[in-house]
Every structure is written in C-alpha cells, then in structure tokens.
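>>> sharing a model that was predicted from the sequence below.
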Amino acid sequence: MPEVTDVDGLTVGQVSALLGVTVRALHHWDEIGLARPSLRTAAGYRLYTTGDLERLHRIVVYREIGLGLDKIGAILDDSTADVPSALRAQRRQVAERIERLQQLSAGLDRMIDAHERGLLLTAEQQAALFGPEWNADWPAQARQRYGDTTQWQQYAERSASRGPEEWRAVTDAVAGVDRALGDAMDAGVTPGSPEADRLVERHREVFASYFPLSREMQVCLARRYEADPGFAAHYDGIRPGLATWFRRIVDASARAHGIDPDTATWQ
C-alpha cells in the first residue's frame, strides 16, 4: 500500500461521517477485504481515495437493501456475477418482508382498536350475535370501568383475533352453559355434587374465552350475578332462582378446593 506525506484522501472518521456508517464497520470491512483503503499516511493512518469511496457507496446501498456482506463481495469482485438476478432475488425478499410488515401493522391496528373498543364488531353485528337485549354501548362502558385492569388487557388480546364467526362460537358456548345450568337446577342437582362441580368447571373453561378466571374470581363473579339486578335478571330469566343456585354451586366447589367463599377476593 503506498504511503503519502500529504493528506490526499479521506480518513476513517471522515468517511464514517460522510457515509453514515460506523468506524467499527469500516475497520471490519477492511479486515475481511471487502473495502480496504488504498493509501496510508507516513504515520500509518488509513486514507480512502475517490475509487475507494465509490466502492463503499455501493456496499452501503447493497447492505441497506438487505444483501449480506459475502453476497456484496461476490457482486463487487466477480466480473461475471449476474447482478440483475441477484438484485431481483433481493427484491422478492424485500416484497415478502413488506407483506409481513403490513400484516404486522394490521394486527397492531386491531390490537389497538381492541384495547380501546373491546369489541371489533359493528353495532349491527353485535345485535345479530348477542340478541336484541344487547346494548352496543356496553363495551365502551366496560372499558371506562375496567380499562386499566389485567383482565381488560387479556380480553382485548382475545378480542383482537376474533371476527363475527369466532364471537358466534363464544356466544354459543356461553348459551350452552346457561342451558346446562338451568337443566341441572330443574333436575335437582345439589351443590357439592360431582355434576354440580363439573358445571362449575365448565363455566370457568367457557369464561376463559374472555379472560382467565381463577376459582376465587369465579366466586366473586357468581356473587355479582346474584346481587347485580342486570345479571340476576338474565339468569333468573333462564330459570327463576338460577342466579342464587349458581352462586351456591360455585361456593360449594370453592370450599372443596380450600377456598372460603366469604373471604374470596378478585385474584
């Protein structure tokens, strides 16, 4: 490598600033023979010539479109290399990456909407799925009340991946549990019996469509079903007294698992 006494090239630092690459990267490219400076000063400092800069510009461009250093070296050093084919292949990979990023962006939009709205359904879709008694304002009211809770976050994450058909499956599962509870009450199933305990577990499993429900949380929920006029009207509309009966079978199941229903908390 020629030595010069007068600075007639650019130093590593100057090239780094000019091209927007790190000094470390320039040193690495020098070490692997990808882009070596053509000159050195008498003191041993690297100097890059105009020709060196042209090669570095191409390296930066190829690297930014995603080519690996080995591929870049082959393109730059092999006069027989089919550059257009290599670039077309890279363009296909870039297009695939763009499509994946667009899908990711759409997913993020749905997740944001789900956290803010709860249900990603129109008012008409909600009415068709949940029945004429459904109030399309309820999701917004629920977010205002529970939006800072872990359970709302879990609910939103599930909601983000659901469309009308997925919500119909959830609605059908919930309706199935409600019917089973009413039938069991009619049949005289007693709290603490194996059949009652199975219904309690089934309720927990189905409710997990919204968010995971611990046994203690289920106790709190069952008591709210009984005490809240809206929930009580729903369950007592299925069978008179069903809200209270459901609370009793949940309490009995909780006791069997070492939980005192009178001290259970939402956890």
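Received it, and whenever you're ready, just let me know what you need. Numbering: from 1, shown residues only.

>>> make it CA atoms for all contacts and neighbour counts henceforth
OK.

>>> ranges for the strands of this structure?
For the chain, applying DSSP state E gives strands covering 3-4, 39-41, 46-47.

>>> and these, which is most packed in?
Among those, strand 46-47 has the highest mean neighbour count (mean count of other C-alpha atoms under 10 Å), at a mean of 22.

>>> which residues does it contact?
Residues outside strand 46-47 that contact it (C-alpha atoms under 8 Å, 6 or more residues apart in numbering): Val7, Asp8, Gly9, Leu10, Thr11, Val12, Pro37, Ser38, Leu39, Arg40, Thr41.

>>> what separates the last one from Val12, distance-wise?
This points to Thr41. 12 Å (C-alpha to C-alpha, to the nearest Å).

>>> quick one, what contacts the closest residue to Leu199 other than its chain neighbours?
Of all residues not flanking Leu199 in the chain, Leu181 sits nearest, at 7.1 Å (C-alpha to C-alpha, 6 or more residues apart in numbering). By C-alpha under 8 Å, 6+ apart, the contact set of Leu181 is Leu199, Leu242, Phe246.

>>> structure two is appended below for comparative analysis:
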Amino acid sequence: MTTGEGLTVGAVAELVGVSVRTLHHWDRIGLAPASGRTWSDYRVYDDDDVARIHRVLVYRELGFPLAEIGSLLDDPAADEHAHLARQRELLLERISHLQEMVSAVDRLKEAITMNAPLTPEDRVEIFGTDWKEEYQIEAEQRWGDSPQWAQSQERTARMSKAEWKQVKAGMDALNADLAAATRAGVDPASPEAAELAERHRASIAQFYDCTYSMQVCLARMYTQDQRFAETYDALEPGLTQWLVAAVEANARAHGVDPETATWE
C-alpha cells in the first residue's frame, strides 16, 4: 500500500521482487534505508529510495558483495554515468558467458540425442563377440589419467552407431591390406608400407592426436601384449612384426628415432 508520504515496505517488496525481510535488513545496515516513517513508525520509501534499491539489485545480480555495493553507491565522488557504464559492461560479459553456456548445453543435448552411447548389444553387433567389457576397464586403468584418454572419451561420446560402424569397416579394410602386404613380402621401408603406416596412424587419430613417436610406442606394445600379437598374426603370420617395422621405418622418414621414441 501507499501512504501520503511514500510506499510502505510491503509495497516496495512487491514492486521490486524481494522480501520484506530483505528490505528490513538493507535498511538496518544502511544499504537501502527508508527515508521516512509514518506516524506509527512504519518505514516508507520515496522515489529516490526505490531507485537506490533497483541499483542495489543490479549490482547484486552481478555478484557484488553488499558491502561493496554500499561503497559504490555512497561514494561522493562516484559518477552515475560511470556506474551505469560499468553495469552495462559487466552485464554484456555475463550475457556472452551465458550464451556460451547455452550453446554448450545445446551441443551436449544434440550429442545425447543423435549419438547415444553404444549399448553392450551394439558393441557385439559392430565388433563381434571378441569385444569384452574388461578391455575398456583395463584401458581406463592404464591410461585414464592421460590427456589422450580424455580426448578419446570426448570424441567417442559424440559418435553415433553408424559412425562406429564406419570406424569398424575402416579398421577391417586396413587390417586386410596390412595382411596382404605382409603376405606379399612388401618391404616395410617401402613407400607402399609407409602409406599403410600412415593409415594406421590415422585410424588411431580418430580417437586422439597421435604423433609418430606415440605410434612407435603403440606398435611396440603390440609385440609385448600377446593379445595384440595373436590378433594381428591370426590375420597373417608375421603381421605384428611387419607392422612394427613399417611404423618404425615411417617414423624415421619423419625425423623420429624409434630407439628413443617416447609417448609425446
């Protein structure tokens, strides 16, 4: 309600959208006091009081502590236009940040909608019965803290079932060509072998950025982990060693010494 002297605290609370309790607190600490009192000692606010409350709300919305807001509003040297310009600049920065957040949420929603994670049934359909969930668990235990693992998780989260099928088809084609090259006795240091080594590195780079040095380390792991060696040699006897030799020869051609190659 209003009085002949101004607005009551209840009327101001409804007008500006804050609680009566908040206005009482702001009055007590001198942040936004009521300039008048009724004959029965109730607070009443004039137009200037309400304008100050609006300014407090803007600064509070921008994250300013109440004590700093009070200093800003009570500084006798303060320039009103400078205050408004500062408010506008901060609001624009916040709007830009919120727009970026909205875009990120939209991208995530799209990824969830269009590229739902593969179910165990999907994995079996795409990769066959050789796929085992413990492989994923083991890989996370070994590399879960690495930036490459984080990068691969980010990329695969966006991949649809159709894209996974394309990945599997590409891997099958590469493995068939690697087996054929081994069978034909292709020199691992030849241009033909270098092209296959590049395709091998590209297949890894679908998931994380793979340098020539990293590729050398991975190829050597194929000989150290019997499961990898058995998988490649089942395609063509001697394929594992041939692939290692081709990867190392290609790395040398790009200035990487396989003897000193590290995960970088």
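Received, thanks. None of the values given here were measured: they were computed from a predicted structure.

>>> returning to that earlier point: and of the contacts of Leu181 of structure 1, the nearest to Gln154 of structure 1?
Comparing those against Gln154 of structure 1 with C-alpha to C-alpha places Leu199 closest, at 23.6 Å.

>>> ok, now which ones touch the aligned partner of the closest one in structure 2?
Using TM-score structural alignment, the partner of Leu199 of structure 1 in structure 2 is Leu196. By C-alpha under 8 Å, 6+ apart, Leu196 of structure 2 lies in contact with Leu174, Asp177, Leu178.

>>> Ile126 of structure 2 maps to what in structure 1?
In structure 1, Ile126 of structure 2 lines up with Leu129, judged by TM-score structural alignment.

>>> could you give the number of residues near that match?
Using other C-alpha atoms under 10 Å, Leu129 of structure 1 has 19 neighbouring residues.

>>> how many neighbouring residues does the residue nearest to it when sequence neighbours are not counted have?
Distances taken as C-alpha to C-alpha, 6+ apart put Arg168 closest to Leu129 of structure 1, at 6.2 Å, once the chain neighbours are dropped. For Arg168 of structure 1, the number of neighbouring residues by other C-alpha under 10 Å comes to 16.

>>> cool, and Asp70 of structure 1?
10.

>>> hang on, the earlier thing: now check structure 2 for the residue matching the residue nearest to Leu129 of structure 1.
Matched to structure 2 by TM-score structural alignment, Arg168 of structure 1 sits across from Lys165.

>>> picking up where we left off before, which single one of the contacts of strand 46-47 of structure 1 is nearest to Ala256 of structure 1?
Looking across these and measuring by C-alpha to C-alpha, the closest to Ala256 of structure 1 is Val12, at 74.3 Å.

>>> so the closest one is in contact with Val23, correct?
Yes - using C-alpha atoms under 8 Å, Val12 of structure 1 is in contact with Val23, at 6.4 Å.

>>> of the two, who's got more company?
Val12 (19 against 15).

>>> please tell me how far that one sits from Val21 of structure 1.
Between Val12 of structure 1 and Val21 of structure 1 the computed distance is 10 Å (C-alpha to C-alpha).

>>> next one: Pro212 of structure 1
Distance from Pro212 of structure 1 to Val21 of structure 1, by C-alpha to C-alpha: 49 Å.

>>> Tyr210 of structure 1 too?
Noted for Tyr210 of structure 1: a distance of 49 Å to Val21 of structure 1, by C-alpha to C-alpha.

>>> and those two? Which one has more around it.
Between Tyr210 of structure 1 and Val21, counting by other C-alpha under 10 Å, Tyr210 is the more crowded of the two (17 against 14).
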